[in-house]
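Trainee: Got a sequence here, can you model it:
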Amino acid sequence: METRVLSYFLMVAKTNNITKAAEQLHITQPTLSRQIMDLEKELNIKLFNRENRRLQLTKAGILFQQRATTMLQLLRQTENDLHQQTAELTGEISLGSAVSNASPYMAKLIYKFQQKYPHVSFNLFDGDGDILRRQLDEGINDLVCMLEPVEAAKYNFLELPVREEWGLLMNKDASLANHQHITKEDLYKLPLILPYRSIVRDEVSDILKLDQTRLNVRATTSLPGNSIALLRNSNYYALTIKGVYDNFHDPRLTFVSLTPNKSTGDVLAWRKNTILSPAIERFLQFVNEEVQES
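Mentor: I've put the predicted structure just below:
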């Protein structure tokens, strides 16, 4: 079965008319009709219902249309990837990242990578862990940088040389702003803003042996921007990572760590069983080399 014939079939399926499809393909109508009939004979199945000079896909034809489209897309992608193996590296990489200390680390790596490969561009996205996972699963992002834990059954990942310290972010005028550490007994007395992701709340609670039913939760947030706005104008306290404080550099706020100390690692993750472009593969190799050197 030739790829040329697959293209012929898809054009006929698109137009539902042999004559129109032949015009689009710049071949004669008898030649196209013969190619489609030969294809049906080769597959030993009827792909079109022919009524009143109009063609309609059969159920088998609809399935074959989906598979033929996928086959041609994979072939074109393979051809592009093969050319990139010998030509100068080009392409786009979509990278999502949580707001954390990993953000400036990855920014430095992107800059350093583009010094070597200036024709590779990046599409950058922000999000919390749930958003990033969904974007990764849907193919919106090729790679995501997020906090542990990671579902090892679904994703490959590189551990980054970055740790995130947990604590409370608060207004500098807050009553606990001068404390060295925050205890779980302190947490029970405070109006809190917590992370939206329950898996994060549970992990911190396990470390501190917290009874979450005793917490005074005023709000939850997926991204830090909204909690920052609340903290500037209230006596609320946000349970978050120090990376948020480091990224925003707001002089009106301060960060106090928890005791016992709780820290979380950052990872760069991508989907398993996915064909990666040469640009993505080279970037992952580059990141791994940088991590090993660290």
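
Trainee: CA only for contacts and neighbour counts going forward, please
Mentor: Noted.

Trainee: residue ranges of the strands in the stretch 101-250 of the chain, please?
Mentor: Assigned by DSSP state E, counting those that start in this stretch, the strands in the stretch 101-250 of the chain fall at 120-126, 143-147, 155-171, 191-195, 216-221, 237-241.

Trainee: Output the contacting helices and strands for the longest helix anywhere in the chain.
Mentor: Longest helix of the chain, by residue count under DSSP state H: helix 59-86. Applying 3 or more Cα pairs under 8 Å, 6 or more residues apart in numbering; DSSP states H and E, we find helix 59-86 packed against helix 3-15, helix 278-293.

Trainee: Please convert the strands of the stretch 101-250 of the chain to JSON lines, extending it with mean neighbour count and distance to I182.
Mentor: Shown next, in JSON lines, are the strands of the stretch 101-250 of the chain (neighbours: other Cα atoms under 10 Å; distance: least, Cα to Cα, whole Å):
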{"stretch": "strand 120-126", "mean neighbour count": "15", "distance to I182": "29"}
{"stretch": "strand 143-147", "mean neighbour count": "26", "distance to I182": "22"}
{"stretch": "strand 155-171", "mean neighbour count": "20", "distance to I182": "7"}
{"stretch": "strand 191-195", "mean neighbour count": "21", "distance to I182": "13"}
{"stretch": "strand 216-221", "mean neighbour count": "15", "distance to I182": "15"}
{"stretch": "strand 237-241", "mean neighbour count": "25", "distance to I182": "11"}
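
Trainee: Turn these into JSON lines, including distance to V287.
Mentor: What follows is the strands of the stretch 101-250 of the chain, written out as JSON lines (distance: least, Cα to Cα, whole Å):
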{"stretch": "strand 120-126", "distance to V287": "15"}
{"stretch": "strand 143-147", "distance to V287": "12"}
{"stretch": "strand 155-171", "distance to V287": "8"}
{"stretch": "strand 191-195", "distance to V287": "29"}
{"stretch": "strand 216-221", "distance to V287": "30"}
{"stretch": "strand 237-241", "distance to V287": "23"}
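
Trainee: which stretch among these comes nearest A21?
Mentor: strand 120-126 (37.4 Å; Cα to Cα).

Trainee: how about this one, so we can line them up?
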Amino acid sequence: MNLRSLRYFAAISQAKSITKAAEKLHIAQPAVSRQIQNLEEEIGVRLMNRSRAGIKLTGAGEFLLQRVLPLLVELDQAKETLSQQANAEVQDLVIGLTTGEGLTVASTLISGWNQQFPAAKIRIFEGLAPTIYAGLKDGSIDIGVVPEPLPYTDIWTKPLFEEPIVFIAPKEDVDSGMPFRSLDNLDVPSALSLPIILPSSPNPLRTSIGEIADIYHVTLNVALELDSMSIIKDLVRRGNAYAFTTYAHLTNELEHDLLRVVEMPKQVFKRNISLFGLLQNDHLAPDSPAVAFIEELILNTVKDGRWPGAKLL
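Mentor: Model prediction:
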């Protein structure tokens, strides 16, 4: 007899319907029915009768319900008390975000954190992945949300989801000396051979594009190294070169039709977004309440479709 089957039994008893109980529990109906069947087999008695009119408990079912409901209430109260105690121990948090991640999730993190941990403050730091790592090392940042790969050996990482890397180009010919190029049927070697602007190493995007170039045996045509995605996008828009980025960085450009965006083969042009922190920071281990809550908030933005192009791992 497990807690899950007892919760399902109580939910069905109160809803008087397996279908309604399954909807309330956000569980598929067959899974709920299977749990009740297993419970009845384990106890050895029928707990409910099913008919078109709904569910009616047997005498044994009524007996069990009277004892299960107070137990579930006490367990929920104990869980809430323990959660409050854990939350009370949570300290202020400084979280590092890269630009695209910051634009997408900062508001969600701030509002969610303030509601869950009103006694602890949250502060957002925006910067490149190497800068966020440096902040972890000097103690000015607690955890980071950054794209992988990360070249550091003294960190833990929690992969959250993957997002596609896309190719961006100017909308039309401009006074830059670079002719307008049709991007219809653009293949990977051609895209990698065009003059592109990339961040400098060890930026994760630079690492990813370099690894893809190695796969296709192409020498990158790096027109410029620049560690600012906002300036990279502006230079591309003005026709100075091409670039690679992700949809999280292109919200404004897509809304105002400022750039051409070409999707590349997603099985190759993708990257993981991960939480990361220092191994030596015991206060913010991967399973700590603060980290678990930040993870939940970010994953919810993916589930709700608020992180453009993202896919859960």
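
Trainee: picking up where we left off before, tell me which of the strands of the stretch 101-250 of the first structure sits nearest to L132 of the first structure.
Mentor: Shortest distance between L132 of the first structure and those, using Cα to Cα, is found for strand 143-147: 6.4 Å.

Trainee: of all the helices and strands packed on helix 59-86 of the first structure, which gets the most neighbours per residue?
Mentor: With neighbours taken as mean count of other Cα atoms under 10 Å, these reach their highest mean count in helix 3-15, at a mean of 18.

Trainee: Find me the equivalent region of that helix in the second structure.
Mentor: With TM-score structural alignment applied, helix 3-15 of the first structure matches no range in the second structure.

Trainee: any idea which helix or strand comes after that helix?
Mentor: helix 18-25 (DSSP states H and E).

Trainee: residue range for the following helix or strand past that following helix in the second structure?
Mentor: Counting by DSSP H and E, the element after helix 18-25 of the first structure in chain order, helix or strand, is helix 29-43. Using TM-score structural alignment, helix 29-43 of the first structure corresponds to no residues of the second structure.

Trainee: List the buried residues of the following helix or strand past helix 29-43 of the first structure.
Mentor: Sequence-wise, the next helix or strand downstream of helix 29-43 of the first structure (DSSP H and E) is strand 48-51. Judged by neighbour count (16 or more other Cα atoms under 10 Å), strand 48-51 of the first structure contains these buried residues: F48.

Trainee: counterpart of the next helix-or-strand element following strand 48-51 of the first structure in the second structure, which residues?
Mentor: Note on strand 48-51 of the first structure: by DSSP H and E, the next helix or strand toward the C-terminus is strand 54-57. Under TM-score structural alignment, there is no match for strand 54-57 of the first structure anywhere in the second structure.

Trainee: quick one: strand 54-57 of the first structure to chain centroid distance?
Mentor: Centroid displacement of strand 54-57 of the first structure relative to its chain, using Cα atoms, centre = their mean, to the nearest Å, is 39 Å.

Trainee: Okay, buried residues for that strand please.
Mentor: If you call a residue buried by 16+ other Cα under 10 Å, then strand 54-57 of the first structure has these buried ones: L55, Q56, L57.

Trainee: Quick one: the helices in the second structure, in order.
Mentor: Remark: helices assigned in the second structure by DSSP H are 3-15, 18-25, 29-43, 59-88, 99-116, 129-138, 188-193, 204-215, 229-237, 251-255, 289-303.

Trainee: by contact count, what packs against the second one?
Mentor: For helix 18-25 of the second structure, the elements it packs on are helix 3-15, helix 29-43, judged by 3+ Cα pairs under 8 Å, 6+ apart.

Trainee: any idea how far Y216 of the second structure is from F269 of the second structure?
Mentor: 12 Å (Cα to Cα, to the nearest Å).

Trainee: Could you do L235 of the second structure as well?
Mentor: Applying Cα to Cα to L235 of the second structure and F269 of the second structure gives a distance of 22 Å.

Trainee: count of residues packed around L95 of the first structure?
Mentor: Neighbour count of L95 of the first structure, defined by other Cα atoms under 10 Å: 23.

Trainee: actually R237 of the second structure, sorry about that
Mentor: Neighbour count for R237 of the second structure, taken as other Cα under 10 Å: 22.

Trainee: Quick one: map it onto the first structure.
Mentor: So, by TM-score structural alignment, R237 of the second structure is matched to R232.

Trainee: so that match makes contact with N171?
Mentor: Yes: counting by Cα atoms under 8 Å, R232 of the first structure touches N171, with 6.0 Å between them.

Trainee: R218 of the first structure contacts L190, correct?
Mentor: No: taking contacts as Cα under 8 Å, R218 of the first structure lies outside contact range of L190: 9.5 Å.

Trainee: circling back: joint contacts of R232 and N171 of the first structure?
Mentor: Both R232 of the first structure and N171 are in contact with R252, L253, where contact means Cα atoms under 8 Å, 6 or more residues apart in numbering.

Trainee: Pull up the gap between P260 of the first structure and N156 of the first structure, please.
Mentor: Here P260 of the first structure is placed at a distance of 31 Å from N156 of the first structure (Cα to Cα).

Trainee: What of N123 of the first structure?
Mentor: For N123 of the first structure, the distance to N156 of the first structure (Cα to Cα) stands at 20 Å.

Trainee: count of neighbours near H119 of the first structure?
Mentor: Counted with other Cα under 10 Å, residues neighbouring H119 of the first structure total 13.

Trainee: Isn't it up against I93?
Mentor: No: using Cα under 8 Å, H119 of the first structure is not in contact with I93, being 11.2 Å away.

Trainee: Alright, that wraps it up for me.
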